[in-house]
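S.K.: structure, please.
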Amino acid sequence: MSYTQVSNETAAVVSNATAVAFRLEVVVIPVADFDRAKGFYVGLGWRVDVDLDVGGVRFMHLTPPGSMTSVVFGNAVTAAPPGSADGLLLAVDDIDEARKELVSHGVEVSEVFHDEGGGTGGGFRIGNDGRAPGRDPHNRSYASYASFHDTEGNRWLLQEITERLPGRV
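M.R.: As a prediction, the model looks like this:
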C-alpha cells in the first residue's frame, strides 16, 4: 500500500468544490442490548446528549470526549445486525495514552500495531491480517493503531494523528 500526501493547493481546490457544508454529525451503531451498551459507553465517560425511553422506544445519543461527531443507538434506529459496525475510527493524539485510558475503564484493547507493508492502512483490514506489532517504525501520523470491541461486538479503531494532512482541521 502506498502513502500519498495531498498538496495544500489540491486541498484548497477540493475544499472549495461546493458551497454546501457536509459535516458528519452522527454515526448509528447497531446493538442487541440497550442497557449493556449504555453502561459501556457511559462508563467510558462519553457525554450523554439524549437518553429517551418513550413508549418502548429506547434511544441514546452520546459524544466521545473532544469529538464533533456523536454515536446513536437504540431499538428501531437501524436495520443493521447488532455488532456489525466495523472500523469505526477514533482519532487520538497519543495512542499509548488513549489505550491506557480505555484499559483503565476495563476495555480489552489490542496492542498497538501498524501496517506490515509500511502503508497507513493497517487498521482497515479484516481481522489481524497485515498487522505488524508496535508503533509505526517511522513514527508517521495516521500509521499507528489499536482496536477494541464494544459489548455488542462493534469494532472500533484508535488511530494516532499527530499532524493532519493538508486541508484537514
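S.K.: drop to CA atoms for contacts and neighbour counts, all remaining ones
M.R.: Will do.
S.K.: can you show me the helices along the chain?
M.R.: Along the chain, counting by DSSP state H, helices occupy 8-15, 34-43, 95-104.
S.K.: mind putting the ones you listed into CSV with mean neighbour count and distance to Phe22?
M.R.: Below are the helices of the chain laid out as CSV (neighbours: other Cα atoms under 10 Å; distance: least, Cα to Cα, whole Å):
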stretch, mean neighbour count, distance to Phe22
helix 8-15, 12, 11
helix 34-43, 16, 26
helix 95-104, 16, 28
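S.K.: here's the other one to compare against:
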Amino acid sequence: MDFRIELVPLAVTDVDRSVAFYGDGLGWSVDHDRVVSSELRFVQVTPPGSACSICFGTGLDMMTDGSSQFIQVVVDDADAALAHLRDRGIDCDGIDEQPWGRFVRFEDPDGNRWALQQIVRAG
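M.R.: Here you go, the predicted model:
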C-alpha cells in the first residue's frame, strides 16, 4: 500500500498576497484559484517537479487562524535554489551547511516557514 501526500494546507491572512507570493514571487504553478461563494475561496499551488501541492484560501477551515506551517522540500542543488530565490526577490538567508544536508530557508508573508534541503550523502 502506498501513502502519497498530495496536499498540505497553509493558513494565510491575505489570499491575493499569497497567490502573488507563491505564483509570481516563487514562480510556482497556481493550479486552482476558485471563488465558490462569498465565504469560500480555494487556491492550490504546486512547486515545480513536486507531486505535493499546498492550498490556502478562505472558508476552508483546515487550519486555525494565526497558525503556521514548517515545510521541508528536497532540492538537487542548494546553491541553485538560493540563486533562484534571490533572483525572484525572495528574502532568504544563505546556505546553512549541516552534516545531513545543505539548507536554504525562507518565510511567506504569513510566517509559514520553508526549508529547501540538498541532501548530503556520506561519501
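S.K.: care to give me the TM-score?
M.R.: The TM-score (TM-score structural alignment, normalised by the length of structure 2) is 0.87; 118 aligned residues with a Cα RMSD of 1.6 Å.
S.K.: re the thing from before, now the helices of structure 1 in JSON lines, with distance to Met60 of structure 1?
M.R.: Shown next, in JSON lines, are these (distance: least, Cα to Cα, whole Å):
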{"stretch": "helix 8-15", "distance to Met60 of structure 1": "33"}
{"stretch": "helix 34-43", "distance to Met60 of structure 1": "8"}
{"stretch": "helix 95-104", "distance to Met60 of structure 1": "21"}
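S.K.: quick one, strands of structure 1?
M.R.: 26-28, 47-54, 57-63, 70-74, 86-92, 113-115, 131-133, 145-149, 155-160 (DSSP state E).
S.K.: to Phe40 of structure 1, which of these lies closest?
M.R.: Judged by Cα to Cα, the one of the strands of structure 1 that comes nearest to Phe40 of structure 1 is strand 145-149, at 10.5 Å.
S.K.: residues in structure 2 aligned with that closest one?
M.R.: Mapping strand 145-149 of structure 1 onto structure 2 (TM-score structural alignment) gives residues 103-107.
S.K.: mean deviation, that stretch versus structure 1?
M.R.: Stretch 103-107 of structure 2, aligned to structure 1 and superposed, deviates on average by 0.8 Å (mean Cα distance after the TM-score superposition for structure 1).
S.K.: now do the buried residues in that stretch.
M.R.: By neighbour count on 16 or more other Cα atoms under 10 Å, the buried set for stretch 103-107 of structure 2 is 103-106.
S.K.: and for stretch 23-39 of structure 2?
M.R.: With burial defined by 16+ other Cα under 10 Å, the residues of stretch 23-39 of structure 2 counted as buried are 23, 26-30, 33.
S.K.: and it, how far from the chain's centre?
M.R.: 13 Å (Cα atoms, centre = their mean, to the nearest Å).
S.K.: identify the residues contacting the spatially most central residue of structure 1.
M.R.: By Cα atoms, centre = their mean, structure 1 has its centre lying nearest to Leu89, at 2.0 Å. Each residue near Leu89 of structure 1 by Cα atoms under 8 Å, 6 or more residues apart in numbering is listed here: 156-159.
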